[in-house]
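Undergrad: Sharing a sequence plus its predicted fold:
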Amino acid sequence: MSNVEVAPAALRCGAAEPGEVAPQVEVLSARDVPLGGPRAMTVRRTLPQRARTLIGAWCFVDHYGPDDVAVSGGMDVAPHPHTGLQTVSWLFSGEIEHRDSMGSHALVRPGELNLMTGGHGISHTEVSTPSTTVLHGVQLWVALPARHRHTGRDFRHHAPAPVRVEGADVRVFLGSLAGDTSPVPTFTPLLGAEVILDPGASTTLETDAGFEHGLLVDQGTIRLAGTPLHAAELGYVTTGHDTLTLTNETNAPARAVLLGGAPFEEQIVMWWNFVGRSHEDIVEAREAWQNASDRFGHVDGYDGERIPAPALPNATIAPRSNPARPKGTR
């Protein structure tokens, strides 16, 4: 998905020095962002924000729906570019047609991962299909480490089978959890999984103590490590925990997406749809897109104009970091 904000925030983020001990669970609230047009589909964005810019290498979390397509108009994101990142599409309902400048043409369906690697440069489109009545899902970005940020374009699809654990069903789309491992390779250690909790159920998941984690609640109220999280809230847990306990506080199924990863120690600059290492990287990528450079290729099969890049900020992008990790964490 494109970041189509008219005035996208310029962020520079990276690891901070250890500091004061933080609460065990940090609750991050979403802000509403319209995806353009008079009948704009609104997404709820929990990353990046002032309180936190990265969870592992996860740098962008959009959560949308359930949207009645007859009212919202659905998703129609024209050709737009990406550099230095991977896009991760995961749906709960509906269907999206994906096309990219690699020539990939795929459908994003509920419970199926579509992962696109931008690397040096790629462009793509996302359009909800005519059969879609309710659109509901998440769109996630992963920052690529410096040694891989100019890697070639790539596209992967994976449909993970549900794994039954006590009180929940888990679908692992990236990394390892609940005895299952996704075959999709990543450039940094990552975890991505959908968790559906039975009504009133509690489950304890074994996790990598070297990872920090974020739990995005889609429906219901879920207590994470003793802290209640409501729909559209993202609960952050720092490193040093080898288990996470999730409890469904409602008498209906509750659903969440669990994200994790090793702390991303590099500084990055993120602006619009680009991830780089300097202001100059962003300027270069923007100019290449505006000039229809071969760097991003061409998307076939979309009837419409490309999304132009917003104007750059008048100042050099300033550094911005995550809060300090508590003492004693890895």
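TA: Cool, got the structure.

Undergrad: from here on, contacts and neighbour counts on C-alpha atoms
TA: Will do.

Undergrad: Distance check, Asp208 against Pro183.
TA: 18 Å (C-alpha to C-alpha, to the nearest Å).

Undergrad: Neighbour count: those two, which is higher?
TA: The neighbour comparison of Asp208 against Pro183 (other C-alpha atoms under 10 Å) goes to Asp208, with 21 against 15.

Undergrad: Show me the strands in the stretch 201-330 of the chain, by range?
TA: Counting by DSSP state E, counting those that start in this stretch, the stretch 201-330 of the chain has strands at residues 202-206, 212-219, 222-224, 227-229, 234-237, 243-248, 254-261, 268-271, 274-276.

Undergrad: Pro313: which of the ones you listed is closest?
TA: Nearest of those to Pro313, taken as C-alpha to C-alpha: strand 268-271 at 9.7 Å.

Undergrad: which other helices and strands contact the closest one?
TA: With contacts taken as 3 or more C-alpha pairs under 8 Å, 6 or more residues apart in numbering; DSSP states H and E, strand 268-271 sits against strand 11-13, strand 274-276, helix 279-290.

Undergrad: nearest to Glu112, of those?
TA: Using C-alpha to C-alpha, the nearest of those to Glu112 is strand 274-276, at 25.1 Å.

Undergrad: Quick one: list the elements packing against that closest one.
TA: Applying 3+ C-alpha pairs under 8 Å, 6+ apart, we find strand 274-276 packed against strand 76-82, strand 268-271, helix 279-290.

Undergrad: which residues are contacting the last one?
TA: Contacts to helix 279-290, defined as C-alpha atoms under 8 Å, 6 or more residues apart in numbering, come from residues 81, 83, 269, 271, 274-276, 295-296, 308-309, 312, 316-317.

Undergrad: Make CSV out of the residues you listed and add distance to Gly19 and neighbour count.
TA: What follows is these, written out as CSV (distance: C-alpha to C-alpha, whole Å; neighbours: other C-alpha atoms under 10 Å):
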residue, distance to Gly19, neighbour count
Pro81, 37, 30
Thr83, 32, 28
Val269, 23, 24
Trp271, 28, 23
Phe274, 30, 23
Val275, 27, 27
Gly276, 27, 27
Arg295, 41, 16
Phe296, 41, 24
Pro308, 41, 14
Ala309, 38, 17
Leu312, 34, 17
Thr316, 28, 11
Ile317, 25, 19
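
Undergrad: List the contacts of the nearest residue to Arg164 once chain neighbours are set aside.
TA: Counting by C-alpha to C-alpha, 6 or more residues apart in numbering, Arg164 lies nearest to Val170, which is 6.4 Å off, once chain neighbours are set aside. With contact set as C-alpha under 8 Å, 6+ apart, Val170 has these partners: Pro162, Val163, Arg164, Ala178, Ala193, Glu194, Val195, Ile196.

Undergrad: next up, a second structure to put side by side with the first:
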Amino acid sequence: MSNLDREAVPSLCGGRGFVVAEPVRELLSPRTVKLGESTEVRRLLPNLGRRMVGAWCFVDHYGPDDIADEPGMQVPPHPHMGLQTVSWLHEGEVLHNDSTGSTQIIRPRQLGLMTSGRAISHSEQSPRSHARLLHGAQLWVALPDADRHTDPRFEFHGDLPRVTAPGLDATVLLGSLDSAASPGTTFTPIVGADLSLSEGADLNLPLDPDFEYAVLAMSGEARVDGVPVLPGSMLYLGCGRRELPLSAPSDAGLMLLGGEPFEEELLMWWNFIGRSQEEIEQAREDWMTGSRFGEVKGYDGAALPAPELPAVPLKPRGRVR
């Protein structure tokens, strides 16, 4: 999924200087962003207060939206560089097409994982005949310097490992949780898990104390370490936790995101992650001139133009403001 802001704001992310090395409860509020023709999303990362959680650097939550009489998601072909995209649905379906030739319909609890590497482009849209509701999250994972020029590729995993306990059914998207490990390719120590809590659930989820964590609320009512979280909000939890208390007065859906703090500083602008202004400028030029990022076939419409770069040099902002 693309960052469709017409005035993209650059951010310097990463580095351990602002990682909270102890458990905290920092509630992050979203900002609303228009995505494509008819989809509105709640953007949690990058946030005014925090820009990364491990290697997770971008989080959008959308829906549930009634699209029975609407085209639904319609995101034109657009580029990516230096990152992975993670498509995750609770309801509905999304058709993915990319410049490697991959075409895939992604449905709830199935993993669509695209590694951009040096350059890729893709489109995302609701199929012509689609379900009434659309609800999900789109996330980016920053690639470390050693792997950010890798060949682009797309992975689809329709059957993912699960962890169950009284009141909990967890699906592991990336990394590992308890004894379950995702088949999705990762480049840094990371975890992503979808947590379904049933009404009355009260449990402690095992965590890695070397990871920093956040929990995205998808649906229902839940308490995370005693803090009420509402759908479309995210609770940053810091590091140093061996377990996470979870409870739910009603059925609820959460996403657990975590990983080792990302050591490298990186520059994120629009849909590109690089290390310098020159890299970002070159990527924009390559996209606008039709080189390097390839062609997306199967989308009926024009590709998305890149916004203008700021008139001033791209300015570092750090993990937090």
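TA: It's in. No experiment lies behind these values; they were computed from the predicted model shown.

Undergrad: Give me the TM-score for this pair.
TA: Remark: TM-score between the superposed chains equals 0.95 [TM-score structural alignment, normalised by the length of the second structure]; 319 aligned residues with a C-alpha RMSD of 1.7 Å.

Undergrad: Can you tell me how far the residue nearest to Arg164 of the first structure is from Ile196 of the first structure?
TA: With the distance defined as C-alpha to C-alpha, Val170 of the first structure ends up 7 Å from Ile196 of the first structure.

Undergrad: Val69 of the first structure too?
TA: From Val69 of the first structure to Ile196 of the first structure the distance is 24 Å (C-alpha to C-alpha).

Undergrad: Which one's more surrounded, these two?
TA: Neighbour count, other C-alpha under 10 Å: between Val69 of the first structure and Ile196, Ile196 has more, with 22 against 19.

Undergrad: which SSE is that one in?
TA: Under the criterion of DSSP states H and E, Ile196 of the first structure resides in strand 190-197.

Undergrad: Find me the equivalent region of stretch 253-261 of the second structure in the first structure.
TA: Residues 255-263 of the first structure are matched to stretch 253-261 of the second structure when aligned by TM-score structural alignment.

Undergrad: With stretch 88-101 of the second structure instead?
TA: Aligning stretch 88-101 of the second structure against the first structure (TM-score structural alignment) gives residues 90-103.

Undergrad: quick one: buried residues of the matching stretch?
TA: When burial is assessed from 16 or more other C-alpha atoms under 10 Å, stretch 90-103 of the first structure yields the following buried residues: 90-102.

Undergrad: Compute the first-to-last residue distance for that stretch.
TA: Taking C-alpha to C-alpha, the first and last residues of stretch 90-103 of the first structure lie 21 Å apart.

Undergrad: now stretch 269-280 of the second structure
TA: Taking C-alpha to C-alpha, stretch 269-280 of the second structure runs 7 Å from one end to the other.

Undergrad: Which ones among the buried residues of stretch 90-103 of the first structure lie within strands?
TA: Among the buried residues of stretch 90-103 of the first structure, the members falling in strands (DSSP state E) are Trp90, Leu91, Phe92, Ser93, Ile96, Glu97, His98, Arg99, Asp100.

Undergrad: Nearest to His158 of the first structure, out of these: which one, please.
TA: Among these, Trp90 lies closest to His158 of the first structure (C-alpha to C-alpha), at 10.6 Å.

Undergrad: pretty sure the closest one contacts Ile96?
TA: No. The pair Trp90 of the first structure / Ile96 is not scored as a contact, 10.1 Å apart, by C-alpha atoms under 8 Å.

Undergrad: what's the overlap in contacts for those two?
TA: With C-alpha under 8 Å, 6+ apart, Trp90 of the first structure and Ile96 have common neighbours Val108, Arg109.

Undergrad: List of residues touching stretch 3-23 of the second structure?
TA: For stretch 3-23 of the second structure, the external contacting residues (C-alpha under 8 Å, 6+ apart) are 33-36, 51-52, 57, 212, 237-241, 261-271, 306-309, 314-320.

Undergrad: same thing but 6 Å
TA: 237-240, 262-271, 307, 316-319 (C-alpha atoms under 6 Å, 6 or more residues apart in numbering).

Undergrad: And stretch 54-63 of the first structure, by the same measure?
TA: Contact with stretch 54-63 of the first structure is made by 43-48, 138-143, 261-264, as judged by C-alpha under 6 Å, 6+ apart.

Undergrad: Weed out the non-buried ones from those.
TA: The neighbour-count criterion (16+ other C-alpha under 10 Å) marks 43-48, 138-143, 261-264 among these as buried.

Undergrad: In strands, which of the residues you listed fall?
TA: The members of these that map onto strands under DSSP E are Val43, Arg44, Arg45, Thr46, Leu47, Val138, Gln139, Leu140, Trp141, Val142, Ala143, Gly261.

Undergrad: Make JSON lines out of those residues and add distance to Pro8 of the first structure.
TA: Listed next are these as JSON lines, based on distance: C-alpha to C-alpha, whole Å:
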{"residue": "Val43", "distance to Pro8 of the first structure": "15"}
{"residue": "Arg44", "distance to Pro8 of the first structure": "15"}
{"residue": "Arg45", "distance to Pro8 of the first structure": "12"}
{"residue": "Thr46", "distance to Pro8 of the first structure": "14"}
{"residue": "Leu47", "distance to Pro8 of the first structure": "13"}
{"residue": "Val138", "distance to Pro8 of the first structure": "19"}
{"residue": "Gln139", "distance to Pro8 of the first structure": "17"}
{"residue": "Leu140", "distance to Pro8 of the first structure": "17"}
{"residue": "Trp141", "distance to Pro8 of the first structure": "16"}
{"residue": "Val142", "distance to Pro8 of the first structure": "18"}
{"residue": "Ala143", "distance to Pro8 of the first structure": "17"}
{"residue": "Gly261", "distance to Pro8 of the first structure": "25"}
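
Undergrad: and of the residues you listed, the nearest to Pro110 of the first structure?
TA: Looking at those and their distance to Pro110 of the first structure, the nearest is Val138, at 10.5 Å (C-alpha to C-alpha).

Undergrad: quick one, what contacts the closest one?
TA: For Val138 of the first structure, the contact set (C-alpha under 6 Å, 6+ apart) comprises Asp62, His63, Trp90.

Undergrad: What's the separation between the first one and Thr46 of the first structure?
TA: This points to Asp62 of the first structure. 7 Å.
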